[in-house]
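In: Sequence first, then the predicted structure, then my questions.
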Amino acid sequence: MIIKVVFYSMYGHVLAMARAAAQGASRVAGARVDLRRVPETLSSDILEKMGALEAAKEMQDIPVCTVEELEEAQGIIFGTPTRFGNMCGQMRQFLDGTGSLWARGALVGKAGSVFTSSATQHGGQESTLLSFHTTLLHHGMVVVGLPYTFQGQMGTQEVTGGSPYGASTIADSDGSRMPSQNELDAAMFQGGHVAGIAARLA
């Protein structure tokens, strides 16, 4: 069984969540987990001006995802930063290239899930996750969220991301806050949850 964790990360926050989700998925018996990044659409000059070049270099060893390889997966977990309450442009462009998969029904019946990151506590995390689900539903995927059996989203002792729609993290307006342990645990739980459901669907 193949699980793909397909993400875009500009400053490393979504990357950290992606690695946690991959770790969780890999704990399910029989799961092979592939970590993939979507193609970058910004030039190195622009990334440097945005202070994102170091994070981009850190991800160079992670293979770029192709549209065709999505078909071989039994479950796909997508990770995207929030951009004004929606997925980022890089992820949107990648998904806009999946028309051939849609035409063949290649992703119908596969488990699909999403996690995200925003700068602020109420920065559109839930709308990003929910609007992303629309694309998964158009592909006929079985949408998988983050159930409340993950106890980390039940407490109010700390500021933390996470909702029944998917794991999330808060980066702070200057990007200085990396995912907390609770947020990483949520992504890990979600990864395992998706892989378990994908195994049953398969």
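Out: Looks like it arrived, so ask away.

In: make it CA atoms for all contacts and neighbour counts henceforth
Out: Fine.

In: those helices in this structure, which residues are they?
Out: Using DSSP state H, the helices of the chain run over 13-26, 44-49, 53-58, 89-96, 99-104, 125-138, 181-201.

In: Point out the other helices and strands that the first one packs with.
Out: Contact partners of helix 13-26 among helices and strands, from 3 or more C-alpha pairs under 8 Å, 6 or more residues apart in numbering; DSSP states H and E: strand 2-7, strand 32-37, strand 75-83, strand 111-118, strand 168-170, helix 181-201.

In: now the ones you listed as a markdown table including mean neighbour count and distance to Lys49?
Out: Shown next, in a markdown table, are the helices and strands packed on helix 13-26 (neighbours: other C-alpha atoms under 10 Å; distance: least, C-alpha to C-alpha, whole Å):
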| stretch | mean neighbour count | distance to Lys49 |
| --- | --- | --- |
| strand 2-7 | 25 | 22 |
| strand 32-37 | 20 | 21 |
| strand 75-83 | 27 | 18 |
| strand 111-118 | 29 | 20 |
| strand 168-170 | 30 | 22 |
| helix 181-201 | 23 | 29 |
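
In: Format these as a markdown table; extra columns: distance to Thr98.
Out: What follows is these, written out as a markdown table (distance: least, C-alpha to C-alpha, whole Å):
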| stretch | distance to Thr98 |
| --- | --- |
| strand 2-7 | 14 |
| strand 32-37 | 15 |
| strand 75-83 | 14 |
| strand 111-118 | 14 |
| strand 168-170 | 25 |
| helix 181-201 | 20 |
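
In: I'd like to know which of those lies nearest to Leu15.
Out: Across the helices and strands packed on helix 13-26, the minimum distance to Leu15, taken as C-alpha to C-alpha, is reached by strand 2-7, at 7.3 Å.

In: and the comparison structure, right after this:
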Amino acid sequence: MTRVLVLYYSSYGHVRALAQAEAEGARSVPGTHVDLRRVPETVPQEIRQKVGFAADDTHVAAPADLEAYDAIIFGTPTLFGMMAGQMKSFLDQAGGLWAQNALVGKVAAVFASTGSQHGGHEATLLSTQIPLQHFGMLIAGMPYTFAGQTTAESIVGGAPYGAGTIAGADGLRAPSETDLAGARFQGAHVARIATLLAGANLNEEAA
């Protein structure tokens, strides 16, 4: 079985909805086992309740868990044009995996949510890929074979760099069916690539 992890952080539920669609897409590829996990929250519960963060009962992952998967799909909100601090903190704790080259050759992908069409969506997708490349992971985006990302008839999240959604400045806009279709497409795309690479030893001895 090809093992895929969809790992995300979500404040108001938009990224969680995309994560569920990513997992659905990955599961559509025969021979794929998919786990859906979130990174630990760092905001105190009383603050979460005060600002209206969505409740989330998804199991929490630990950095050491990443080694067990053939592919990892990361989801994050956009905060000031970058990934959320909770996701960055999680990745910063994976130094042991980096030191052991434990993630080299694994497939990685990123999806994101932002408040507006020009709120740093693509910057977040691209900058989140940077630490993943330091880990030696192979980056999969959302190619234009998903034609939904090219429409000009409605607001659409996502880009060739990954799936996404636009939540609106007030956070009230739910992911559209096109956004969710893009996430399902990306999940399946990653799972197919991981399946093709399964069994290949891309973690060569250091030169």
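Out: Cool, the structure landed. Bear in mind the structure is a predicted one, so any value in this text is a computation, not a measurement.

In: For the two chains, what TM-score is obtained?
Out: Comparison of the two superposed chains (TM-score structural alignment, normalised by the length of structure 1) gives a TM-score of 0.96, and 197 aligned residues with a C-alpha RMSD of 0.6 Å.

In: Gly79 of structure 1: which of the helices of structure 1 is closest?
Out: Closest among those, using C-alpha to C-alpha: helix 13-26, at 6.3 Å.

In: Just give me the residue right at the centre of structure 1.
Out: Gly79 (1.7 Å; C-alpha atoms, centre = their mean).

In: give the contact list for the residue opposite that residue in structure 2 once aligned.
Out: In structure 2, the residue matched to Gly79 of structure 1 (TM-score structural alignment) is Gly75. Contacts for Gly75 of structure 2 (C-alpha atoms under 8 Å, 6 or more residues apart in numbering) come out as 6-9, 15, 18-19, 110-112.

In: coming back round to it: name the nearest residue to the residue nearest to the centre of structure 1, ignoring sequence neighbours.
Out: Phe7 (4.3 Å; C-alpha to C-alpha, 6 or more residues apart in numbering).

In: hang on, the earlier thing: so which of the helices of structure 1 is the most surrounded?
Out: Mean neighbour count, computed with mean count of other C-alpha atoms under 10 Å, is highest for helix 13-26 among these, reaching a mean of 25.

In: That one vs structure 2, average offset?
Out: On superposition with structure 2, the mean distance recorded for helix 13-26 of structure 1 (mean C-alpha distance after the TM-score superposition for structure 1) is 0.2 Å.

In: ok, and what's touching that helix?
Out: 3, 5-9, 31-35, 77, 79-81, 115-117, 168-169, 171, 178-179, 183-185, 187-196.

In: rerun at 7 Å
Out: By C-alpha atoms under 7 Å, 6 or more residues apart in numbering, the residues outside helix 13-26 of structure 1 that reach it are 5, 7-9, 31-33, 35, 79-81, 116-117, 171, 178-179, 184, 187-192, 195.

In: now stretch 169-184 of structure 1
Out: Looking at what lies outside stretch 169-184 of structure 1 - C-alpha under 7 Å, 6+ apart - the contacts are 13, 17, 20, 116-121, 152, 160-162, 167-168.

In: make it 8 Å
Out: 11, 13, 16-17, 20-21, 116-121, 152, 160-162, 167-168.

In: list the contacts for the residue nearest to Gly79 of structure 1?
Out: 14-15, 18, 36-38, 78-80, 91.

In: give me that answer again for 6 Å
Out: Applying C-alpha atoms under 6 Å, 6 or more residues apart in numbering, we find Phe7 of structure 1 in contact with 37, 78-80.

In: Let me know the closest of those residues to Ile62 of structure 1.
Out: Nearest member of the contacts of Phe7 of structure 1 to Ile62 of structure 1, counting by C-alpha to C-alpha, is Arg37, at 6.6 Å.

In: Structure 1: matching residues for stretch 93-107 of structure 2?
Out: Taking TM-score structural alignment, stretch 93-107 of structure 2 hits residues 97-111 over in structure 1.

In: so how far is that stretch from its chain's centroid?
Out: Its chain's C-alpha centre and that of stretch 97-111 of structure 1 lie 18 Å apart, by C-alpha atoms, centre = their mean, to the nearest Å.

In: Likewise for stretch 73-89 of structure 2?
Out: 9 Å.

In: can you check stretch 8-23 of structure 1 too?
Out: 8 Å.

In: Stretch 80-98 of structure 1 too?
Out: The answer for stretch 80-98 of structure 1 is 11 Å, by C-alpha atoms, centre = their mean.

In: Please list the residues outside it that contact it.
Out: By C-alpha under 6 Å, 6+ apart, stretch 80-98 of structure 1 touches 7-8, 116-118, 124, 127-128.

In: Next, the distance between the ends of that stretch.
Out: Taking C-alpha to C-alpha, to the nearest Å as the measure, stretch 80-98 of structure 1 stretches 17 Å from start to finish.

In: Also stretch 40-51 of structure 1?
Out: 15 Å.
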